[in-house]
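Trainee: Sequence first, predicted coordinates after that:
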Amino acid sequence: MNITYLVGDATTPSGEGPKIIAHITNDIGAWGRGFVTAISRRWREPEAAYREWYRSGKDFALGAVQIVQVGDGLWVANMVAQQGIRTTRGLRTATGLRQGDHSAPIRYDALAQCLRILAKDAIAHRASVHMPRIGVGLSGGTWERIEPLIIESMVNRQIAVTVYDLPSRR
């Protein structure tokens, strides 16, 4: 089994059966840029659940996963694998702005933990997993480091994974 790569929209996953749409969130409660905007256009539940989860502080930390049902046999996985967010002035974290720090906010160890948790949920729901190229956009990661984490945690456990790339704009 391998990762399937498709050109399309990860918010409209292809195939039959139960599906989980996975994406990365940050640990400071910010929601509003990147793939989350596509999620929010389709469903209000993942954003509302994420914001409530952040406010409550209950089990909200790097490496945590929140599964939100958005339809019959369809869930969104909010995976906390990004420490802070990059801004034009620097890296904004839970403890404040680190001016001039433009390092990547992705945390690969947290992502690996999220993917292991997600794999258990996918097995429990008998679901395939669908995602954009998580961690490479605003999170600043590299697919060369992320793809092996997906293979190890899911593909090697016989979980079908589809990664979506948006059509190129010409």
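Mentor: Right, received. Where do you want to start? Since we're looking at a predicted model, the values are computed, not measured. Residues are numbered from 1 along each chain as shown.
Trainee: alpha carbons only for contacts and neighbour counts from here, please
Mentor: OK.
Trainee: Enumerate every residue touching D72.
Mentor: Taking CA atoms under 8 Å, 6 or more residues apart in numbering, we find D72 in contact with no residue.
Trainee: next one: the one 5 residues further on
Mentor: With contacts defined as CA under 8 Å, 6+ apart, A77 is in contact with I20, I21, A22, H23, V65, Q66, I67, V68, L118.
Trainee: Show me where this structure has its strands.
Mentor: Remark: strands assigned in the chain by DSSP state E are 4-7, 19-26, 65-71, 74-82, 85-86, 90-93, 96-99, 128-132, 161-165.
Trainee: okay if I get these as TSV plus distance to K58?
Mentor: Shown next, in TSV, are the strands of the chain (distance: least, CA to CA, whole Å):
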stretch	distance to K58
strand 4-7	34
strand 19-26	15
strand 65-71	11
strand 74-82	13
strand 85-86	21
strand 90-93	19
strand 96-99	21
strand 128-132	25
strand 161-165	29
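Trainee: which residues are contacting stretch 116-125?
Mentor: Contact with stretch 116-125 is made by P18, K19, I20, A64, V65, A77, S128, V129, S153, M154, R157, I159, as judged by CA under 8 Å, 6+ apart.
Trainee: okay, now the one to match up with it:
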Amino acid sequence: MGSAIRYLRGDASSPQAKGPKVIAHVCNDLGGWGKGFVLALSKRWPEPEAAYRRWHRERAGNDFGLGAVQLVQVERDTWVANLVGQRGTRTGRSSGVPVRYPAIDTALDRLAAPMLELGASVHLPRIGCGLAGGRWELVEPLLHSRLVARGIAVTVYDHD
């Protein structure tokens, strides 16, 4: 296992790896799904969006909230990890960016155990840095401490 994050050009919704794979991305805490990377996921599989919306709708009886993780199997060896790491969505008169680094940190920490159990590699876009408005230099160390340091292979995809 490498101790560095691998960077590739391409689409994180189409992970380039053998063996079990988990595609991780950041969701908001409002139940909204419809902009950014999630559109690429929904084009390939209906399950992650349906599961996320159900998780949000039934949140009174589950763990939905900032820092929560939902793993959704989409193929025999592929899962999508919905990580709740964004407070709301960006609005015109935004009071700062929606990204929440502590929530992303918690979610990545919670993701580690199932990754190790599955023997899976993690594939993701630059989470929290698109519509959520985050800065990669603050997100990257979280990936290192929560996943890479535990021997989990992480690949980050930059879209052309």
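Mentor: Nice, thanks for sending it over. All figures in this text were calculated on a predicted structure; none of them were measured in a lab.
Trainee: what's the TM-score here?
Mentor: The TM-score (TM-score structural alignment, normalised by the length of structure 2) is 0.96; 156 aligned residues with a CA RMSD of 0.7 Å.
Trainee: re earlier: which one of the contacts of A77 of structure 1 is nearest to H102 of structure 1?
Mentor: Closest approach to H102 of structure 1 among those (CA to CA): H23, at 21.6 Å.
Trainee: now the helices for structure 1?
Mentor: In structure 1, helices defined by DSSP state H lie at 35-42, 45-56, 108-125, 143-153, listed in chain order.
Trainee: among these, which is nearest R92 of structure 1?
Mentor: Ranking those by proximity to R92 of structure 1 (CA to CA) places helix 45-56 first, at 16.1 Å.
Trainee: what does the closest one contact?
Mentor: Helix 45-56 of structure 1 has contacts (CA under 8 Å, 6+ apart) with 27-29, 31, 36, 39-40, 60, 66, 68-70, 76, 78.
Trainee: separation between the counterpart of L138 of structure 2 in structure 1 and I117 of structure 1?
Mentor: In structure 1, the residue paired with L138 of structure 2 is R145, using TM-score structural alignment. When distance is defined by CA to CA, to the nearest Å, R145 of structure 1 is 18 Å away from I117 of structure 1.
Trainee: Compare neighbour counts for those two and give me the winner.
Mentor: I117 (18 against 12; other CA atoms under 10 Å).
Trainee: Kindly reformat the helices of structure 1 as TSV containing distance to N2 of structure 1.
Mentor: Formatted as TSV, these follow (distance: least, CA to CA, whole Å):
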stretch	distance to N2 of structure 1
helix 35-42	23
helix 45-56	28
helix 108-125	15
helix 143-153	8
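Trainee: Deepest in the core, which of the ones you listed is it.
Mentor: Mean neighbour count (mean count of other CA atoms under 10 Å) peaks for helix 108-125 among these, with a mean of 19.
Trainee: Could you pull up the residues touching A132 of structure 2?
Mentor: With contacts defined as CA under 8 Å, 6+ apart, A132 of structure 2 is in contact with Q86, T89, R90, V97, P98, V99.
Trainee: One more: V161 of structure 1?
Mentor: V161 of structure 1 makes contact with N2, I3, T4, S128, V129, H130, M131, M154, V155, according to CA under 8 Å, 6+ apart.
Trainee: number of nearby residues for S3 of structure 2?
Mentor: A count of neighbours around S3 of structure 2, defined by other CA under 10 Å, yields 14.
Trainee: Return the residues in contact with it.
Mentor: With CA under 8 Å, 6+ apart, S3 of structure 2 has these contacts: V148, A149, G151, A153.
Trainee: Filter those residues down to the buried ones.
Mentor: Buried residues within the contacts of S3 of structure 2, counting neighbours by 16 or more other CA atoms under 10 Å: V148, G151, A153.
Trainee: So which bits of stretch 11-24 of structure 2 are buried?
Mentor: Going by neighbour count (16+ other CA under 10 Å), the buried part of stretch 11-24 of structure 2 is D11, A12, S13, P15, P20, K21, V22, I23, A24.
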